[in-house]
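> Sequence and computational prediction follow.
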Amino acid sequence: MMLARMIATLFGVGYIRPAPGTWGSFVSLPWAWLVHVLGGFPLLLIGVVAAFLKGWWATDQMTRGSEDHDPSEIVVDELVGQWIALLPLSYAAWANDISILAMWPGWIAAFLLFRLFDIWKPWLVGWADRRGDALGVMLDDVIAGVFAALGVLVLAGIAHGVIMT
């Protein structure tokens, strides 16, 4: 149970109040940068998959036998969703051999859009959240991360003149 708690709370970050989900997302940013620097887009993508699988297991362990299927201290799902939101930036930096930090406006957009979709829970995000199980805890943030990543792509397209408004 100790390993599950360490994974699910991101080594205790989930106990920071107020807004543990926002703290979980915020702490995920430098970790994403480090993973990207170590192995580029491929390693970040592998990290997303690994974190999802470990997070699903840890969430299941922590919520087993509890009526609360999504305790606020579980924030590994925020890491997964936030990393998904950053994937377009990681890919662009890796494919074009530029520093991922050069795209700092995209980092801000990814963070804000992910938090918006995670809190608002529109459409499929809300559907996943209503599952009421460990998979739903993880999936709502995966879907919020995908929505945020799409938003990052649209905003980058606008900023770079690829998409005309």
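Cool, the structure landed. Numbering: from 1, shown residues only.

> When you work out contacts or count neighbours from here on, use the C-alpha atoms and nothing else.
OK.

> Find me whatever residue is spatially closest to G12, sequence neighbours aside.
With C-alpha to C-alpha, 6 or more residues apart in numbering as the measure, M6 is the residue that lies nearest to G12, at 6.6 Å, once sequence neighbours are left out.

> A further structure is provided below for comparison with the first:
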Amino acid sequence: MTAKTAPLPLLHPAVILSTWFWSGLSPKAPGTVGSLAALPFGILIFHYAGAPALVLSSLAIFCIGWWSTKIYVARTGREDPGEVVIDEVAGIWLALAAADLSLLMILLTFLLFRFLDIVKPWPIGWLDKKVKGAFGVMIDDYVAGLIAFVLLIIIKGVYYGNF
């Protein structure tokens, strides 16, 4: 637990970004709501700029999330606040870069990423427990996105007969 200072106003950039435009303030399943709120942006980036741009965007969001979460955690005094969902944004965008834009693949990306984020198999769970601070908040979801990325490539290869 870190020391709490003055609370952040809802319009503070760290709040807006960390909660992904307040989607993480949902009273139920903020990680799921944040992931859903991230999908339209990721789909638009993928559609107009391609998968490489989406990977770069996920890296940019990871860095922005690290910054905004560091401020949010310091000001709230909480290690891993549930309303911080920018980590889900970075992770699901990375996973989505391995999909295609069919409804089936988008749904599969969402379900696979959320499964990995919730269940936290190794190394995701290890990172969640061992890596602290804003980087710790971000890295476990990014690795969940990376694992989902690899699994989606395998699934696509099997489905389309490329393996």
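Cool, got the structure. These numbers come from a predicted model, not from an experiment.

> Tell me how they score on TM after superposing.
Put the two chains on top of each other and the TM-score (TM-score structural alignment, normalised by the length of structure 2) is 0.87; 152 aligned residues with a C-alpha RMSD of 1.5 Å.

> circling back: quick one: neighbours of the aligned residue in structure 2 for the residue nearest to G12 of structure 1, just the number.
With TM-score structural alignment as the matching criterion, the partner of M6 of structure 1 in structure 2 is I16. Other residues within reach of I16 of structure 2 by the criterion other C-alpha atoms under 10 Å amount to 18.

> how close does I16 of structure 2 sit to R75 of structure 2?
Distance from I16 of structure 2 to R75 of structure 2, counting by C-alpha to C-alpha, to the nearest Å: 14 Å.

> The match of M6 of structure 1 touches W22, doesn't it?
Yes: with contact defined as C-alpha atoms under 8 Å, I16 of structure 2 reaches W22; the gap is 5.9 Å.

> Regarding structure 1, what is its longest helix?
helix 20-63 (DSSP state H).

> In the next helix-or-strand element following it, which residues are buried?
For helix 20-63 of structure 1, the succeeding helix or strand toward the C-terminus, using DSSP states H and E, is helix 76-96. Burial within helix 76-96 of structure 1, assessed by neighbour count using 16 or more other C-alpha atoms under 10 Å, is assigned to 76-94.

> now for helix 76-96 of structure 1, which elements pack on it?
Helix 76-96 of structure 1 is packed against helix 2-8, helix 20-63, helix 104-120, helix 134-159, with contacts defined by 3 or more C-alpha pairs under 8 Å, 6 or more residues apart in numbering; DSSP states H and E.

> and the direction of the third one versus that of helix 20-63, what angle?
Which is helix 104-120 of structure 1. Inter-element angle recorded for helix 104-120 of structure 1 and helix 20-63: 50 degrees (by axes from the mean of the first three to the mean of the last three C-alpha atoms, to 10 degrees).
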